[in-house]
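A.B. asks: The following comprises the amino acid sequence and a computationally predicted model.
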Amino acid sequence: MAELFAYMGWSIWFNRNAKRVGSTSLPTEKIYNDAMEWLQEYNSVQEGPIQQDMVSHSNQWRPPPPSAYKINFGATFIDTDSAGLGVVARDSDGMVIASLSKCIRLPPMAADLEALACRRAILFTLEIGLQDVVFEGDSEVIINHLKADQPCLTAFGHIIEEARALSAKLREASYSHTRRKGNKVADKLAKLAKNLYEPQVWMEDIHSSALQFVLLDRGLMPD
């Protein structure tokens, strides 16, 4: 319950600042629902030892099948009016195919940010011409919505539906959830957006500060 009140307090503070500078803000009546969605995700990664054992395989990055590519995406808050998105595409050997770092205007809800990161990852995949892919992020709420058969009726549902429509253009697409430890490369790229004035794309390369995490993931790959 303390986490719920803390998040609601942050949302009220964020809305006040957004209104002051003329930015988009979340309607007051939706703050509670947004906080409940956030709390659901928070609790999903705070499960006890039994659940931890069941998903322990997702604590580190795993390569895709030989014929496919894995696209990891991440998002982070930068300041009161901006956020960063990070995307990295890798093959079954853990080699970087392409990567992206982008700064965007901060959306009104935290879940919106993760959904936007996923949509950008799918669009980036289409832009670089990959067709058989696994999309992976550390927001279990977003991944579950993408996997669901029914329409997404949440406040960020339109972003999920756009992401689904984009992924339908791919030959093969699936979604995977990982813990934050398994998403370090994408998270690092998202944080790098703080210093960017325009989107940065690296083909068959990545920013030097994210390279250490790529090498670490490769070192942990199964033989």
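C.D. replies: Yes, it's here.

A.B. asks: hey, let's count contacts and neighbours off CA atoms from now on
C.D. replies: Will do.

A.B. asks: In the lengthiest helix in the chain, which residues are buried?
C.D. replies: Longest helix in the chain by number of residues, with DSSP state H as the criterion: helix 2-21. By 16 or more other Cα atoms under 10 Å, the buried positions in helix 2-21 come out as 4, 7-8, 11-12, 14-15, 18.

A.B. asks: could those go into TSV alongside distance to His145?
C.D. replies: As requested, the buried residues of helix 2-21 are exported to TSV (distance: Cα to Cα, whole Å):
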residue	distance to His145
Leu4	22
Tyr7	22
Met8	23
Ser11	23
Ile12	26
Phe14	25
Asn15	26
Ala18	28
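
A.B. asks: Next one for the comparison:
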Amino acid sequence: MGIGVVCRDGASAVLWGLPIVRTQNWDPNMAEAVAILDGLQEAERRGYRNVEIESDCLLVVEALKSKKVGRSITSLVLEDNLSLSNSFHSVFWLHTNRINNCVAHDLAHPVSRVVGRLVWAEVLPPSANAPVLFDISLL
């Protein structure tokens, strides 16, 4: 399965993208929780202190906002997200519509299906250009 994470600056310009291919086959909530965790880990690695996390998965966003993660396998990853969020000065959990999540969706379907992670910085893969331009048109 593919996971896509996108980092933008305050003006919504794409700073980096993170396509990850995993061998697991998770339900959408688990996949989104893992994508958020991957994004938080990369943001921490890069030294970001204030982050806004946007997701098109309302259930995951609501669980993180309320800090009520429930009792499921997904809850373990949500707890990891909350724990890691404590290492930042501020974290905002935001829900966005799927149409506003085109770049991350595109990165989740990389051309190369090599298992692992690859960070695209400065220049995203050519396949992400159209979704980036589409996202910018929505702003």
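C.D. replies: Sure, I can see it. Because the structure is a prediction, the values reported are computed rather than measured.

A.B. asks: Superpose the two chains and report the TM-score.
C.D. replies: Laid over one another, the chains give 0.90 as their TM-score (TM-score structural alignment, normalised by the length of the second structure), with 139 aligned residues with a Cα RMSD of 1.7 Å.

A.B. asks: hang on, the earlier thing: any idea which helix or strand comes after the longest helix of the first structure?
C.D. replies: Following helix 2-21 of the first structure in sequence order, the next helix or strand is helix 31-44 (DSSP states H and E).

A.B. asks: Go ahead and name everything in contact with the helix or strand following that next one.
C.D. replies: Next helix or strand after helix 31-44 of the first structure toward the C-terminus (DSSP H and E): helix 49-54. Taking contacts as Cα atoms under 8 Å, 6 or more residues apart in numbering, no residue outside helix 49-54 of the first structure touches it.

A.B. asks: Could you check how far the residue mapped onto Asn100 of the second structure from the first structure is from Ile78 of the first structure?
C.D. replies: By TM-score structural alignment, Asn100 of the second structure lines up with Gly182 in the first structure. For Gly182 of the first structure, the distance to Ile78 of the first structure equals 21 Å [Cα to Cα, to the nearest Å].

A.B. asks: same question, Asp91 of the first structure
C.D. replies: 29 Å.

A.B. asks: now do Glu3 of the first structure
C.D. replies: Per Cα to Cα, Glu3 of the first structure is found 21 Å from Ile78 of the first structure.

A.B. asks: can you check Tyr69 of the first structure too?
C.D. replies: Per Cα to Cα, Tyr69 of the first structure is found 29 Å from Ile78 of the first structure.

A.B. asks: Which one's more surrounded, those two?
C.D. replies: Tyr69 (26 against 19; other Cα atoms under 10 Å).

A.B. asks: wait, what's in contact with that one?
C.D. replies: 89-92, 130, 132-134.

A.B. asks: Apply 6 Å and report the result again.
C.D. replies: Contacts of Tyr69 of the first structure were listed using Cα atoms under 6 Å, 6 or more residues apart in numbering, and they are 90-91, 133.

A.B. asks: residue ranges of the strands in the second structure, please?
C.D. replies: 2-8, 14-21, 50-55, 90-95, 116-117, 120-121 (DSSP state E).
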